[in-house]
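J.: have a look at this fold, sequence not included:
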């Protein structure tokens, strides 16, 4: 059984009637609902919970962490970010959604500003699959089309992705690297752009399919932790005169 934790700051849902109407159980609740299965056990955590819902116990039992944030990146405690980063380096998968590009955890793992252009204009987005052989796009056609989304545009200040999975085109003319994978330590990371809170993006079947595929791809690999530090030789070292 794979264990997934969906983290959401859960602020828009409390203050914005449009968001509450689209996601009555929160963005985290919607994602948790479509991810839950006989093979995937899903829990949720939110910003205002104790330790943001990301206690040592929760993190130690999480195989893949999904992160959605926007209004309150600054409220996430640095010590919690450090714990999440440690778990990623140890092998926990991390799926960063939409405005999570500006989260403390993503910026820490990327080592850059992660800044970009943006615009809210109810414009069409077409996410082109640029790596059709990748498991994250299994079952997805040549592109995913969203009738309305927030625009994110280049330049996106991130390191060059290990693999670029999606490239978005927007009605206003911009393009954006919308699906990027990375490896940090023993952990895998996937950044997936769509998901502005005032649009029903996470109810779209292809978006749900990508997230399901990504969770499977991000799950940790069973392996022994390497031993570091001073090491005795495996073979006899011949002492030279």
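T.: Thanks, I have it. Computed from a predicted structure; not experimentally measured. Residues are numbered from 1 along each chain as shown.

J.: C-alpha from now on. contacts and neighbour counts both.
T.: Fine.

J.: report the separation between the closest residue to residue 174 other than its chain neighbours and residue 120.
T.: Nearest in space to residue 174, with sequence neighbours left out and distances taken as Cα to Cα, 6 or more residues apart in numbering, is residue 153 at 5.5 Å. In this view, residue 153 and residue 120 are 12 Å apart by Cα to Cα, to the nearest Å.

J.: okay, these two: which has more neighbours?
T.: Legend: neighbour count by other Cα atoms under 10 Å for residue 153 and residue 120, higher for residue 153 (21 against 11).

J.: hang on, the more buried one packs against residue 175?
T.: Yes. Between residue 153 and residue 175 there is a contact at 5.6 Å, judged by Cα atoms under 8 Å.

J.: residue 118: which element?
T.: In this structure, residue 118 sits in strand 117-129 according to DSSP states H and E.

J.: how about residues contacting that strand?
T.: The contact list for strand 117-129 (Cα atoms under 8 Å, 6 or more residues apart in numbering) reads 137, 141-156, 165-172, 178.

J.: so which of those residues belong to strands?
T.: Here DSSP state E is the test, and the contacts of strand 117-129 give 143-153, 165-170, 178 as lying in strands.

J.: here's the one I want to compare it with:
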């Protein structure tokens, strides 16, 4: 029997304390990370799901923790610069070695995301609480399985093009907004042996992670990004001894 997936939901945990804490406590009483973890448990009851925040020792991202993690979900927004560089290097090494990474909302500016993609990852934004329509443009991809098109999010921060990212491996979702903006809201990348998915909906001012279809996207992403049984080993250039192939 295969070992269960080990999922770590990481949240900087700053907005819960500083950005309208009473509202955040009502909307996400266990924090954004707690809401995501609870939702994922409904879709992956066999998985080992834990959470961590910026305030934890080593940000909850120690070598031992990462070595046993199948997929890391990362939510960040206002404290990207407070993530220690040595922790970023550690996470980077594990992604290259095969750990999955699901980057959420403003994690496009997280140190680990910009390090892996090698671009500014900048974008246009406007936060007026308008409606977002998330359109599936690659329905054959496992992350899109069962997801409505469009997925309707009543209130959400607008993210718009240009989104300064490299050409993605897969463009799965494109979002449109009332102001006419569009955005590549669901994209995948491969770095080393690791699979990466970025999904933009999820601003802290709106209950986006309680949306059943958003939860389904994240649950699907776990199944895609996880590679059960794969040890986190970074590919290396080697010079193997000459082999006899029977010629």
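T.: Perfect, I can see it now. Because the structure is a prediction, the values reported are computed rather than measured.

J.: need the TM-score from the superposition.
T.: Superposed pair, TM-score by TM-score structural alignment, normalised by the length of structure 1: 0.95. Supporting alignment: 238 aligned residues with a Cα RMSD of 1.6 Å.

J.: sorry, back to before: and the residue nearest to residue 174 of structure 1, how far is that from residue 49 of structure 1?
T.: Using Cα to Cα, one gets 33 Å for the distance from residue 153 of structure 1 to residue 49 of structure 1.

J.: which residue lines up with residue 61 of structure 2 in structure 1?
T.: With the correspondence set by TM-score structural alignment, residue 61 of structure 2 lines up against residue 54 in structure 1.

J.: equivalent range in structure 1 for stretch 192-201 of structure 2?
T.: So stretch 192-201 of structure 2 sits over residues 185-194 in structure 1, by TM-score structural alignment.

J.: any idea what residue 151 of structure 2 aligns with in structure 1?
T.: Matched across to structure 1, residue 151 of structure 2 falls on residue 144, judged by TM-score structural alignment.

J.: so who does that match touch?
T.: Applying Cα under 8 Å, 6+ apart, we find residue 144 of structure 1 in contact with 126-128, 206-207.

J.: format those residues as JSON lines; extra columns: distance to residue 235 of structure 1.
T.: JSON lines is the format used below for the contacts of residue 144 of structure 1 (distance: Cα to Cα, whole Å):
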{"residue": "126", "distance to residue 235 of structure 1": "58"}
{"residue": "127", "distance to residue 235 of structure 1": "54"}
{"residue": "128", "distance to residue 235 of structure 1": "53"}
{"residue": "206", "distance to residue 235 of structure 1": "54"}
{"residue": "207", "distance to residue 235 of structure 1": "53"}
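
J.: out of the residues you listed, grab the one that's most surrounded.
T.: In terms of neighbour count, residue 127 stands highest of these at 24 neighbours, by other Cα under 10 Å.

J.: so what corresponds to that residue in structure 2?
T.: Match for residue 127 of structure 1 (TM-score structural alignment): residue 134.

J.: roughly how far apart are that match and residue 220 of structure 2?
T.: Counting by Cα to Cα, the gap from residue 134 of structure 2 to residue 220 of structure 2 is 16 Å.

J.: and for residue 233 of structure 2?
T.: 24 Å.

J.: between the two, which has more neighbouring residues?
T.: Ranked by neighbour count (other Cα under 10 Å), residue 233 of structure 2 and residue 220 place residue 220 first, with 21 against 17.

J.: secondary structure class of the more buried one, three-state.
T.: At residue 220 of structure 2 the chain is in helix, as set by DSSP: H, G, I helix; E, B strand; the rest coil.

J.: how about the aligned residue in structure 1 for it, nearest residue that isn't a chain neighbour?
T.: Aligned by TM-score structural alignment, residue 220 of structure 2 pairs with residue 213 of structure 1. With Cα to Cα, 6+ apart as the criterion, residue 213 of structure 1 has its nearest non-adjacent residue at 4.8 Å, and that residue is residue 136.

J.: residues touching that neighbour, list them.
T.: 165, 210-211, 213-214, 217.

J.: and with 10 Å instead?
T.: 165, 179, 181, 190, 209-218 (Cα atoms under 10 Å, 6 or more residues apart in numbering).

J.: good, we can wrap up now.
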